[in-house]
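Trainee: this one's sequence-less:
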């Protein structure tokens, strides 16, 4: 097919097929049969090489004109069919404008309970005048143990309890901090009293069961000045517990204990009435007056300065307040668990508005 009459017939047939296409699928089939790699118009272009030079130019222009007409007809018919398809969808699909708006990422996203509790703790202590101090997760023996008056033979310094890195050429070893107490040491070394800080962060110990994990979260507090005494410590802890558990009164019990970095040292229990379980005691934290050796190790005169320190597990506080039974779930990455126990990112805890409302 190379004559003008044949091209006119082909054009008429193709335009008729395009006009007769009843849907987009049929129209696409016409497009492939006409302009595809083996389509009828494309085959005409392949004949150009076999034509005499004097005919090649006119034939090529004629075929290109045909190709343009077919393409334009395809585009026009496609627009008509798309409009018809949309009209058909609109007849069968309805949007109920009375339905509630779908929740977006801001409403669906959840803050991890530990992150929420950390914000609650910071809010409470900030109201008491404490600032937040931070330090590295990777520490030295000196900062993690020596300056805290922890002797070389202490069980916490053994390989079965602490994550150590490979020894350096000089024999010293870095480690993953076992508590946030090194932050207290760094603060006392860097600044002179008065000091009033809390030190939240991740800590690491070789322990794993329903209530222990190799990595967990702590917050420790430190107050150093010339007149702080045990009564101040008890008041701070009492006010913290009342604010955190959102109760008017809380029963507290201080039991004698031993920590190398405090003297005297105490374990603190609270009455379980704070979480709706009367008649029980809950151990929540350890505390005491800062040991004079720790003050000396930081360049402070224990004859002039004294203070107190305390430490509490954020994960344990979270479990107690929000009734979470298994600590391992905190680190499972289960979105269903997070959706149940997590907090809206808009629920910023404030003492005025309520920590957990």
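Mentor: Nice, thanks for sending it over. What you see is a predicted model, and the numbers here were worked out from it, not measured in a lab.
Trainee: C-alpha from now on. contacts and neighbour counts both.
Mentor: OK.
Trainee: show me where this structure has helices.
Mentor: Assigned by DSSP state H, the chain shows helices spanning 4-20, 24-35, 40-46, 53-92, 105-108, 113-127, 141-144, 181-190, 230-245, 292-297, 314-322, 335-341.
Trainee: next one: the longest one to chain centre, how far?
Mentor: Looking back up the chat, that one is helix 53-92. 52 Å (Cα atoms, centre = their mean, to the nearest Å).
Trainee: circling back: return the most buried member of the helices of the chain.
Mentor: Among the helices of the chain, helix 181-190 has the highest mean neighbour count (mean count of other Cα atoms under 10 Å), at a mean of 21.
Trainee: right, and the helices of the chain - which one's nearest residue 162?
Mentor: Nearest to residue 162, of all the helices of the chain, is helix 141-144, at 10.7 Å by Cα to Cα.
Trainee: hang on, isn't residue 148 packed against residue 294?
Mentor: Yes - checked against Cα atoms under 8 Å, the pair residue 148 and residue 294 is within contact range at 5.5 Å.
Trainee: anything in contact with each of those two?
Mentor: Residues touching both residue 148 and residue 294 by Cα atoms under 8 Å, 6 or more residues apart in numbering: residue 261.
Trainee: want to compare, so here's the second one:
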């Protein structure tokens, strides 16, 4: 075996022991680099005769080619080994079930709101929706709230940095009562001049805003206001409608409902509505669920109607509180925290 064959075997041996691409490149430099052993052989040809250069050059070029082939083969072997290791690390078990897209569900407040709309719809009430940024007139004045009423305070109501045509600040509506006024006014205009006007029967569910936050209050909450105005609507109708609603909403007649005298500027007489379940954890506890009363004559007048001819009742209930009672939730904030562990219970 001559020195050139020995050089090829030496290169093949070093290439075979290179465990990484970096080690292989270092081995390549020792044989094919600028100071490598093959390069040194080529430099040594300067002292040879022309005939010797021809034969020796052909031999060295053949050796160089054999070394380069060995280098290429080792590079491919290292690349294949790396790919195989990567495939093993990222191996897929095709017998596993596929990933499924999770199914969503209606929010419990949305469920409660839709239930409320369906129940009152069955009693002939329409559903009204309107702006959440309201004028002072619709939020307070039209509802017979005097200018010095505490509800107009910035400690109770969120105001918007914008004024209406009368120079009053706009506000985030503190209740959905403005929709009662808007709906009744549109109804009165529609039947103006006619001998008979159909009864106004409407509920206004939606978001409302007040400066309040604790376990049972939120700065943003949901409310449903109800209104029934006609020529012969009494407090007895209020009681019948609301008791029927409560029994359908909670799907039970095992409850007591009382109307407790109270005061609101927009109704006269006024009453708080309390309820008590006949069984379960809330048995024996009275819980306030709504404010109500016969619509004040001035509010009827602000609707564009004659209070000497038309009379009616109104009520306002917190949808969030009704949902808490229906689903057994003791902290209002859980509805709005976005915790899927809590919300997934209502799928």
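Mentor: Now that the structure is in, tell me what you want to look at. All values reported here derive from a predicted model rather than from experimental measurement.
Trainee: sorry, back to before: next, format the helices of structure 1 as TSV and append distance to residue 283 of structure 1.
Mentor: Converted to TSV, those look like this (distance: least, Cα to Cα, whole Å):
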stretch	distance to residue 283 of structure 1
helix 4-20	82
helix 24-35	72
helix 40-46	85
helix 53-92	64
helix 105-108	35
helix 113-127	17
helix 141-144	24
helix 181-190	20
helix 230-245	12
helix 292-297	25
helix 314-322	10
helix 335-341	23
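Trainee: nearest to residue 218 of structure 1, of those helices?
Mentor: Residue 218 of structure 1 sits nearest to helix 314-322 of all those, at 5.2 Å, using Cα to Cα.
Trainee: against structure 2, where does that closest one fall?
Mentor: Residue correspondence for helix 314-322 of structure 1 in structure 2, counting by TM-score structural alignment: residues 319-327.
Trainee: nearest to residue 165 of structure 1, of the helices of structure 1?
Mentor: The closest approach between residue 165 of structure 1 and any of those, judged by Cα to Cα, belongs to helix 141-144 at 11.1 Å.
Trainee: start and end residues in structure 2 for that closest one, please.
Mentor: Using TM-score structural alignment, the partner range for helix 141-144 of structure 1 is residues 136-139.
Trainee: what's in contact with that stretch?
Mentor: With contact meaning Cα under 8 Å, 6+ apart, stretch 136-139 of structure 2 is reached by 168-171, 173-175, 177-178, 181-182.
Trainee: could you redo the last one with a cut-off of 10 Å?
Mentor: With contacts defined as Cα atoms under 10 Å, 6 or more residues apart in numbering, stretch 136-139 of structure 2 is touched by 133, 142-145, 147, 151-152, 159, 163-164, 166-182, 302.
Trainee: are any of those buried, and which?
Mentor: For those, a burial check counting by 16 or more other Cα atoms under 10 Å picks out 133, 142-145, 151-152, 159, 169-182, 302.
Trainee: Could you find the closest non-adjacent residue to the alignment partner in structure 2 of residue 188 of structure 1?
Mentor: Using TM-score structural alignment, the partner of residue 188 of structure 1 in structure 2 is residue 184. Sequence neighbours aside, residue 303 is the residue nearest to residue 184 of structure 2 in space, at 5.6 Å (criterion: Cα to Cα, 6 or more residues apart in numbering).
Trainee: Fine, thanks again, bye for now.
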